[in-house]
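> fold the following for me, if possible:
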Amino acid sequence: MNEARESILVKSLAQRLSELTPHEGRFATPLADVTLMRSDHDTEPATVFEEPAIVLALQGIKRGHLGDEVLTYGAGQGLVVSLPMSFQCDTVATRPGSPMLAIHVRINLETVRDVVTHMVDAGMPAPPAMSPRAMAVMTLDAPLLDVTRRLFTALASKVDAAVMGASLVRELHYRVLQSSAGVCLRELITWRGRVGTVLRSIECLRAQLDKDWQVADLAREASLSSSAYHAAFKDLTGQTPMQYLKTARLHRARQLLGLTSRSSAEVAFEVGYQSPSQFSRDYKRQFGVPPSQDRGTSL
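Down below sits the predicted model:
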């Protein structure tokens, strides 16, 4: 498929996505791991805590700010986030009446592991030992656009989604693994690469946010020296391990506050803060509002 035909297909998919998203917002689908996104206006950079995900842009522009680096992707491009991580993102609708349209697919590590096993068994070599950042932009080539088209068709029918949805999401994982952004994703399921070792430590950290973590503890979980771990972590995520820990605690606190009526102090202690006043200061600095304002809002 040449570039002209791919451009036509992107526009066609954008039209279908526009029909599935009648107004601005995020839309759940019959598939739990698939969410549709529409933004009718430009947005200012906002901090998000993103789980491993694939985001396919079909119209407009999205940007991810990772440290000093800005990853920009627009219609016909996608973003792969291979680690649970915090970064800023914003949206450009490009022009009035032309909203940003994208599809968000949560990465399933078991699916990645199974697909990579089959790829290697079929003769595809293992990825190199070193990976770039844990975020990467890719071009939506013909196979990726084709599976996206078939996924949209399935989403229009609950029966089709129930019968074919899982296999289509699996195929989407496979096509992404074959793309230029596939290296960091493939390395997720091997402990020898930087992405895999850092992920292992992140899983331990997030399972015990209230623990008094030190870099040496996390480095031990990753089987790296403290200096090597610190460098790899910052290179991949754009944050130091301690910056990441604070951000993870604050985002978890925001979830807890939105779902419960517990006091800010109770939530602060649950996520690992020893000082409620420090928690309140960090929370307001991160989200622009005091924790009391987010209590019971189901964020």
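
> going by C-alpha atoms from here, please, whenever you check contacts or count neighbours.
OK.

> show me where this protein has strands.
25-28, 34-39, 43-50, 53-59, 61-66, 69-74, 77-81, 85-92, 100-106, 135-139 (DSSP state E).

> buried residues in the shortest one?
Of the residues in strand 25-28, those with enough neighbours to count as buried (16 or more other C-alpha atoms under 10 Å) are Phe27.

> related to what we said a few turns ago, distance to Asp121 added to the strands of the chain, as JSON lines?
Shown next, in JSON lines, are those (distance: least, C-alpha to C-alpha, whole Å):
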{"stretch": "strand 25-28", "distance to Asp121": "35"}
{"stretch": "strand 34-39", "distance to Asp121": "28"}
{"stretch": "strand 43-50", "distance to Asp121": "31"}
{"stretch": "strand 53-59", "distance to Asp121": "25"}
{"stretch": "strand 61-66", "distance to Asp121": "35"}
{"stretch": "strand 69-74", "distance to Asp121": "33"}
{"stretch": "strand 77-81", "distance to Asp121": "24"}
{"stretch": "strand 85-92", "distance to Asp121": "31"}
{"stretch": "strand 100-106", "distance to Asp121": "25"}
{"stretch": "strand 135-139", "distance to Asp121": "25"}
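
> nearest to Gly165, out of those?
strand 34-39 (9.7 Å; C-alpha to C-alpha).

> other residues contacting the closest one?
With C-alpha atoms under 8 Å, 6 or more residues apart in numbering as the test, strand 34-39 has contacts from 17-18, 21, 23-29, 91, 93, 99-106.

> how distant is it from the center of its chain?
Remark: strand 34-39 is offset 13 Å from the chain centroid, using C-alpha atoms, centre = their mean, to the nearest Å.

> now it against strand 85-92, angle please.
If you take axes from the mean of the first three to the mean of the last three C-alpha atoms, to 10 degrees, strand 34-39 sits at 50 degrees to strand 85-92.

> what about Arg220, distance to Leu13?
Going from Arg220 to Leu13 by C-alpha to C-alpha, to the nearest Å gives 46 Å.

> swap in Arg106?
Plainly put, Arg106 is 20 Å away from Leu13 if you go by C-alpha to C-alpha.

> between the two, which one's more packed in?
When Arg106 and Leu13 are compared for neighbours, Leu13 comes out ahead with 22 against 18, by other C-alpha atoms under 10 Å.

> distance from stretch 101-108 to the middle of the chain?
8 Å.

> quick one: contacts of it?
14, 17-18, 33-39, 51-60, 173.

> 6 Å instead, please
For stretch 101-108, contacts defined as C-alpha atoms under 6 Å, 6 or more residues apart in numbering pick out 33-38, 52-59.

> now do stretch 227-236
Here stretch 227-236 makes contact (C-alpha under 6 Å, 6+ apart) with 133-134, 219, 240.

> about what we covered before: what's the farthest-apart pair in the contacts of stretch 101-108?
Comparing every pair within these by C-alpha to C-alpha identifies Pro52 and Gln59 as the most remote, at 21.9 Å.

> to compare against the first, here's another:
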Amino acid sequence: MIERLASILAKNAAVDGVNETGIARLNILRSTTPTEPIPILHKPAVCFVAQGRKQTTLAHEAYVYAPMKFLIVSVNLPIAGQILSASRDQPYLCLRLDLEPAAIADVIGAAIPAGIRNEKPQRGIAVSDVPTDLLGAILRLAELLESGRASDRAVLAPLAEREILYRLLLGDQGDRLRQIAMAESKLSQINKAVAIIRCQYERTLRVEDIAAQVNMSVSSFHQHFKTVTAMSPLQYQKQIRLQEARRLMIAQAVDAASAGFSVGYESPSQFSREYARMYGLPPKKDVEKMRSMPATTWQ
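Just a heads-up that it's a prediction; the model follows:
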């Protein structure tokens, strides 16, 4: 089945990078070459690799996945993704399904017996094996890309997505998936905090204020935030700032001082130090290096 999935993805991914499929929240990721670690803000999603191998790094934690493995991300996380195995003859091919809380909630009542629910917050990222029944559901969704009838995709894609969510909810990562949809879960509170930081990353934020906005004590907020994201709230904010500054310099040709100022740094020297600590090079040299690569490796 995995070979069949790879064949379908190869036919429906015309270029390296992210290929839209015409099915809501479903994209194909393709690369014909290995890449450098590329920092991105990864949204909640589940990623199924059909061919090749990739490593995703959160803080100092590495998650490697390949065919018959899947990556699940339950909260917006600043990660670095690196394709380890890919070639023109055997490109890296991955099917990414973005996770929609309402769709998950719609399946939860029938999928999860109350006795096995776990309310304890967990890391917002994990890698698991793909069971045969889950792979079958993924393949059924992918096969809709080969249908010549738009009505097939309109009617059957939501059913195939529902089966995938059902299989995931019953599997090893069911608790992570379920907490995405629960309004009162600790993960939901951390998600709200993440949204606050992302919307105001250029401002000086007080952890006490964020904790109050998500109805948590400061100590509980610190503990749960680090459990889910592998970093403190201020470290998370720093990652978002530096990623945005890098995007401005590469995509909009903004100079380093202006980019640092626009994301909240008052000192150019501090911005350069923290940038080099994160990316391994000072801003100017890093941007020159990234611009020398194919655009699909950093877009």
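
> picking that back up, neighbour count winner among Pro52 and Gln59 of structure 1?
Gln59 (27 against 20).

> my guess is that one meets Met100, correct?
Yes: contact criterion C-alpha atoms under 6 Å: Gln59 of structure 1 and Met100 qualify, at 5.1 Å.

> which stretches in the stretch 151-299 of structure 1 count as helices?
Assigned by DSSP state H, counting those that start in this stretch, the helices in the stretch 151-299 of structure 1 fall at 158-177, 182-186, 194-207, 215-221, 226-237, 241-259, 264-270, 276-287.

> how close does the second one sit to structure 2?
To tie it back to what came earlier, the one meant is helix 182-186 of structure 1. Taken over the aligned residues, the distance from helix 182-186 of structure 1 to structure 2 averages 1.4 Å (mean C-alpha distance after the TM-score superposition for structure 1).

> which part of structure 2 lines up with that helix?
Taken onto structure 2 by TM-score structural alignment, helix 182-186 of structure 1 occupies residues 174-178 there.

> for stretch 212-220 of structure 1, same thing?
Counting by TM-score structural alignment, stretch 212-220 of structure 1 falls onto residues 204-212 of structure 2.

> with stretch 233-247 of structure 1 instead?
Mapped onto structure 2 using TM-score structural alignment, stretch 233-247 of structure 1 spans residues 225-239.

> ok, and the closest non-adjacent residue to Met138 of structure 1?
Gly78 (5.2 Å; C-alpha to C-alpha, 6 or more residues apart in numbering).

> quick one: map that neighbour onto structure 2.
By TM-score structural alignment, Gly78 of structure 1 lines up with Phe70.

> do you know how far its match is from Ala50 of structure 2?
Taking C-alpha to C-alpha, one finds Phe70 of structure 2 at 10 Å from Ala50 of structure 2.

> between these two, who's got more neighbours?
Ala50 (26 against 21).

> structure 1: which residue goes with that one?
Ala50 of structure 2 maps onto Leu58 in structure 1, by TM-score structural alignment.

> for that match, which non-adjacent residue is closest in space?
Going by C-alpha to C-alpha, 6+ apart, Leu58 of structure 1 has Ala75 as its nearest residue, at 4.2 Å.

> now for the one you found: which residues touch it?
Applying C-alpha under 6 Å, 6+ apart, the residues contacting Ala75 of structure 1 are 57-59.

> how near is it to Leu101 of structure 1?
8 Å.

> for Ile202 of structure 1, same thing?
Distance from Ile202 of structure 1 to Leu101 of structure 1, by C-alpha to C-alpha: 31 Å.

> out of these two, which sits in the busier spot?
Taking neighbours as other C-alpha under 10 Å, Ile202 of structure 1 and Leu101 compare with Leu101 leading, 28 against 23.

> I'd like the distance between that one and Asp146 of structure 1.
17 Å.

> which one in structure 1 is aligned with Pro37 of structure 2?
Using TM-score structural alignment, Pro37 of structure 2 pairs with Pro45 in structure 1.

> quick one: its match and Thr91 touch, right?
No: taking contacts as C-alpha under 6 Å, Pro45 of structure 1 lies outside contact range of Thr91: 7.9 Å.

> which one's more surrounded, the two?
Shown here are Pro45 of structure 1 and Thr91; by other C-alpha under 10 Å, Thr91 has more neighbours (25 against 14).

> skip the chain neighbours and tell me the closest residue to the more buried one.
Closest residue to Thr91 of structure 1 apart from its sequence neighbours, by C-alpha to C-alpha, 6+ apart: Lys62 at 4.6 Å.

> report the contact partners of that neighbour.
73, 90-91.

> try it again at 10 Å.
42-43, 55, 71-75, 77-79, 89-93, 100-102 (C-alpha atoms under 10 Å, 6 or more residues apart in numbering).

> now the buried members of these.
By 16+ other C-alpha under 10 Å, the contacts of Lys62 of structure 1 give 42, 55, 72-75, 77-79, 89-93, 100-102 as buried.

> to Thr297 of structure 1, which of the helices of the stretch 151-299 of structure 1 lies closest?
helix 241-259 (4.5 Å).

> next, the angle from the closest one to helix 226-237.
For helix 241-259 of structure 1 against helix 226-237, the angle by the same axes, to 10 degrees is 50 degrees.

> give me the neighbour count for the aligned partner of Leu172 of structure 1 in structure 2.
Taking TM-score structural alignment, the alignment pairs Leu172 of structure 1 with Ile164 from structure 2. Ile164 of structure 2: 21 surrounding residues under other C-alpha under 10 Å.

> same deal with Gly174 of structure 2?
Neighbours of Gly174 of structure 2 (other C-alpha under 10 Å): 20.

> what of Ser185 of structure 2?
Neighbour tally, Ser185 of structure 2, other C-alpha under 10 Å: 16.

> same check, this time on Thr47 of structure 1
Look at Thr47 of structure 1: counted by other C-alpha under 10 Å, it has 17 neighbours.

> what's near enough to touch it?
Neighbour list for Thr47 of structure 1: 64-65, 86-90, 247, 251, 286-287 [criterion: C-alpha under 10 Å, 6+ apart].

> out of these, which is nearest to Leu299 of structure 1?
His251 (10.2 Å).

> distance check, the most centrally placed residue in structure 2 against Ile72 of structure 2.
Nearest residue to the geometric centre of structure 2 (C-alpha atoms, centre = their mean): His42, 2.6 Å. From His42 of structure 2 over to Ile72 of structure 2 the distance is 10 Å, taken as C-alpha to C-alpha.

> which neighbours do these two share?
Ile125.

> what about Leu245 of structure 1, neighbour count?
Neighbour count of Leu245 of structure 1, defined by other C-alpha under 10 Å: 20.

> Arg133 of structure 1 now?
That count, for Arg133 of structure 1 with other C-alpha under 10 Å as the rule, works out to 20.
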